[in-house]
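S.K.: Generate coordinates for the sequence data below:
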Amino acid sequence: METFNIPATPSLMKEFLRQMGGTAVIDGGLATVLELHGADLNDPLWSAKCLLTSPHLIRSVHLDYLEAGADIIITASYQATIQGFEAKGFSREQSENLLKKSVDIALEARRIYYERWSKSSSGGTGDGRILKNRPILVAASVGSYGAYLADGSEYSGCYGEAMTVNALKEFHRRRVQVLAEAGPDIIAFETVPNKIEAQAFAELLEEEHIKIPAWLTFNSKDGVNVVSGDSLLQCASIAESCKQVVAVGINCTPPRFIHDLILAIKKVLGFFFFLLFC
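M.R.: Presented below is the predicted three-dimensional model:
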């Protein structure tokens, strides 16, 4: 079985993209495909519910995306939080193990994919991209505080005046530690709706001396600002100020805004930029 030794440092994305020829494909919506497989996600945990009920479906979806040519797969931890699992009656230890499980499943899917290709005589599908020996990254998803609330506030960023940078750091701290220790290649902070949460993530990465790189993606509904009304460029600059952050991107944003948002961010950022949207 052939795998890749790409150092888990801020230079990871540079080396990864070099090996990929400058571009990489990230997988698609996890929850959507889980539902196509019959999963019932009507729950505050959303896709993370499958960590409890049907982890095999998560692994299957990861494999589907790898077979389709995804170069990066994102774990089923977007809405998985220690606090959310504890609200379901799980202990702190059990909750942390469920977070770790989300990474383990993705790592297992990657291993299975490599093993399948190592046994294949063809070594590819003929499209020039889906090759057995291509590098594949596992990104550990960290959703916003609003995702935990499960009330849609990750699409408004309105957390109230009581929610401060320090409060957000304490909410996310152990979750980020556990996910980082589980062995992903990168941490994906997704759907960040305001600058205080961007600041919280940037500070956490530095305070906890996280050894692997991260990216932050923001969402916008006007093509100029993040959903809270904070300046997208300010949020991107906060991300860039953290040495562990290697990419900034857009997700959950109307496609008509994507092009202009890319151009705006490229003017202020001096590093890699990922484009995500759904």
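S.K.: switch to C-alpha atoms for all contacts and neighbour counts from now on
M.R.: Will do.
S.K.: Give me the number of neighbouring residues for Leu205.
M.R.: Leu205 is flanked by 23 other residues according to other CA atoms under 10 Å.
S.K.: Please generate a structure for the following sequence too, so the two can be compared:
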Amino acid sequence: MTLRDLLQHQVVVLDGAISTELEKHGVETSNQLWGALALDCAQDAVRAVHRAYRQAGAQVLTTNTYQATVPGFMAAGFSADDARALISRGATLAQDAVLAEPNGSETGSTLVAGSLGPYGAYLADGSEYTGAYQLSTEEFQEFHRPRVQALLAAGLTLFAVETQPRLDEVQAVLALLEELAPQAQAWVSFQLRDTSTLADGTPLADAVDWVDEWAAEHSVLVAVGVNCVAPEVLTPALTLMGSRTNLPLACYPNSGDTYHAQTKTWTAASSSARFTAFVEDWLELGVRLMGGCCRTAPADTAQIRRSLM
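M.R.: Prediction:
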């Protein structure tokens, strides 16, 4: 069953943060590749994280490839061929987690989505939160093409075009997906500056209008949403989006924890401020694809699942 099929019948539960969970397994993520380096040196930990999310009720597992790109791996000393192999491994490790669970488990069918982070994530300087970079359509596609090809080669036909701060990059990636795999499906999830603006300053309304028009003529896109933002941003953003498209909405915010830059420490959100406290509000706004992003965990996935019962 495809994601489009599932969305026609139910709210679909996504997984949550990968790097945070890898750290709990002792994996070092403070490097240019973040958790993607685990595809080389901590494969068992990656499998374990995927398995934990599936057991918690996730119906879609996203690959550990958000930060995994050929240029990124090559900058870390890998060959281009090795980089492509590691990206493909990102798919197989998630697939392993699905195969490890018996058919008929309480989570039912589980899909695997290839995570396609933005060019700004490769820069590893926070650019995915500002969109402060500029490439041509051809340059964006040249950057993303090897990763898409590697994930396709591993058998994936579902993609998460996520944490996207720029509409022009989304346009380039969707065109690339349609070129390489017209049978594929994808959702697009934007990164926001505020409740009505993409990170690069593009009005959210303009981005949703373009996505809605494109989806009417192309079969690749199945949902649009927002991820990697504070929970309080979502309700007004989703309200705006729902007023401009009939596409299923997706949301997977950050946990709600507060980061203190001066001390480089976190304060955990109270139960009333954690993102899971707002699940029912977002469902009422038309969200059909829901999960968590930074500092979320399998326990949050299980909480979302319980909220749907």
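S.K.: what sits against the aligned residue in the second structure for Met13 of the first structure?
M.R.: For Met13 of the first structure, the aligned residue in the second structure is Leu3 (criterion: TM-score structural alignment). Contacts for Leu3 of the second structure (CA atoms under 8 Å, 6 or more residues apart in numbering) come out as 111, 158, 185, 222.
S.K.: What segments of the stretch 51-200 of the first structure are helices?
M.R.: Applying DSSP state H, counting those that start in this stretch to the stretch 51-200 of the first structure gives helices spanning 55-68, 82-87, 92-118, 145-149, 165-181, 195-207.
S.K.: between those helices, which gets nearest to Asp27 of the first structure?
M.R.: Ranking those by proximity to Asp27 of the first structure (CA to CA) places helix 55-68 first, at 5.9 Å.
S.K.: got a list of contacts for that closest one?
M.R.: With contacts defined as CA under 8 Å, 6+ apart, helix 55-68 of the first structure is touched by 27-28, 30, 33-34, 37, 50-51, 73, 76, 105-106, 108-110, 113, 130.
S.K.: could you give the angle of that helix to helix 92-118?
M.R.: Angle of helix 55-68 of the first structure versus helix 92-118, following axes from the mean of the first three to the mean of the last three CA atoms, to 10 degrees, is 40 degrees.
S.K.: Where does helix 55-68 of the first structure end up in the second structure?
M.R.: The aligned range for helix 55-68 of the first structure in the second structure is 43-56, by TM-score structural alignment.
S.K.: once aligned to the first structure, how far is that stretch on average?
M.R.: Its aligned residues in the first structure lie a mean 0.6 Å from stretch 43-56 of the second structure after superposition (mean CA distance after the TM-score superposition for the first structure).
S.K.: Aligned to Leu22 of the second structure, what sits in the first structure?
M.R.: For Leu22 of the second structure, the residue aligned by TM-score structural alignment is Leu34.
S.K.: Could you list every helix and strand in contact with the one helix or strand its match maps to?
M.R.: Assigned by DSSP states H and E, Leu34 of the first structure belongs to helix 30-36. Secondary-structure packing of helix 30-36 of the first structure (3 or more CA pairs under 8 Å, 6 or more residues apart in numbering; DSSP states H and E): helix 55-68.
S.K.: who touches the residue most central in space within the second structure in this structure?
M.R.: Central residue of the second structure (CA atoms, centre = their mean): Glu162, 4.5 Å from the mean position. Applying CA under 8 Å, 6+ apart, one finds that Glu162 of the second structure lies in contact with 115-118, 187-191, 227.
S.K.: And Ile187 of the first structure, by the same measure?
M.R.: Ile187 of the first structure sits next to 139-142, 179-180, 212-215 when contact means CA under 8 Å, 6+ apart.
S.K.: Please apply the same query to Cys242 of the first structure.
M.R.: By CA under 8 Å, 6+ apart, Cys242 of the first structure lies in contact with 202-203, 205-206.
S.K.: Next one: the corresponding residue of the first structure for Arg84 of the second structure from Leu205 of the first structure, what distance?
M.R.: Alignment of Arg84 of the second structure against the first structure is given by TM-score structural alignment, with Glu96 as its counterpart. To Leu205 of the first structure, Glu96 of the first structure is 18 Å away according to CA to CA, to the nearest Å.
S.K.: ditto for Gly123 of the first structure
M.R.: Distance, Gly123 of the first structure to Leu205 of the first structure, by CA to CA: 38 Å.
S.K.: Please apply the same query to Lys195 of the first structure.
M.R.: From Lys195 of the first structure across to Leu205 of the first structure, the span is 15 Å (CA to CA).
S.K.: before we move on, what about Val226 of the first structure?
M.R.: Relative to Leu205 of the first structure, and taking CA to CA, Val226 of the first structure is found at 21 Å.
S.K.: again, but for Leu276 of the first structure
M.R.: Distance of Leu276 of the first structure to Leu205 of the first structure, given as CA to CA: 22 Å.
S.K.: Likewise for Lys100 of the first structure?
M.R.: The gap separating Lys100 of the first structure from Leu205 of the first structure is 18 Å, by CA to CA.
S.K.: count of neighbours near Glu35 of the first structure?
M.R.: The burial count assigned to Glu35 of the first structure is 13, neighbours taken as other CA under 10 Å.
S.K.: mind checking what Thr81 of the first structure lines up with in the second structure?
M.R.: Using TM-score structural alignment, the partner of Thr81 of the first structure in the second structure is Thr69.
S.K.: oh sorry, the question was meant for Lys266 of the first structure
M.R.: Using TM-score structural alignment, the equivalent of Lys266 of the first structure in the second structure is Gly242.
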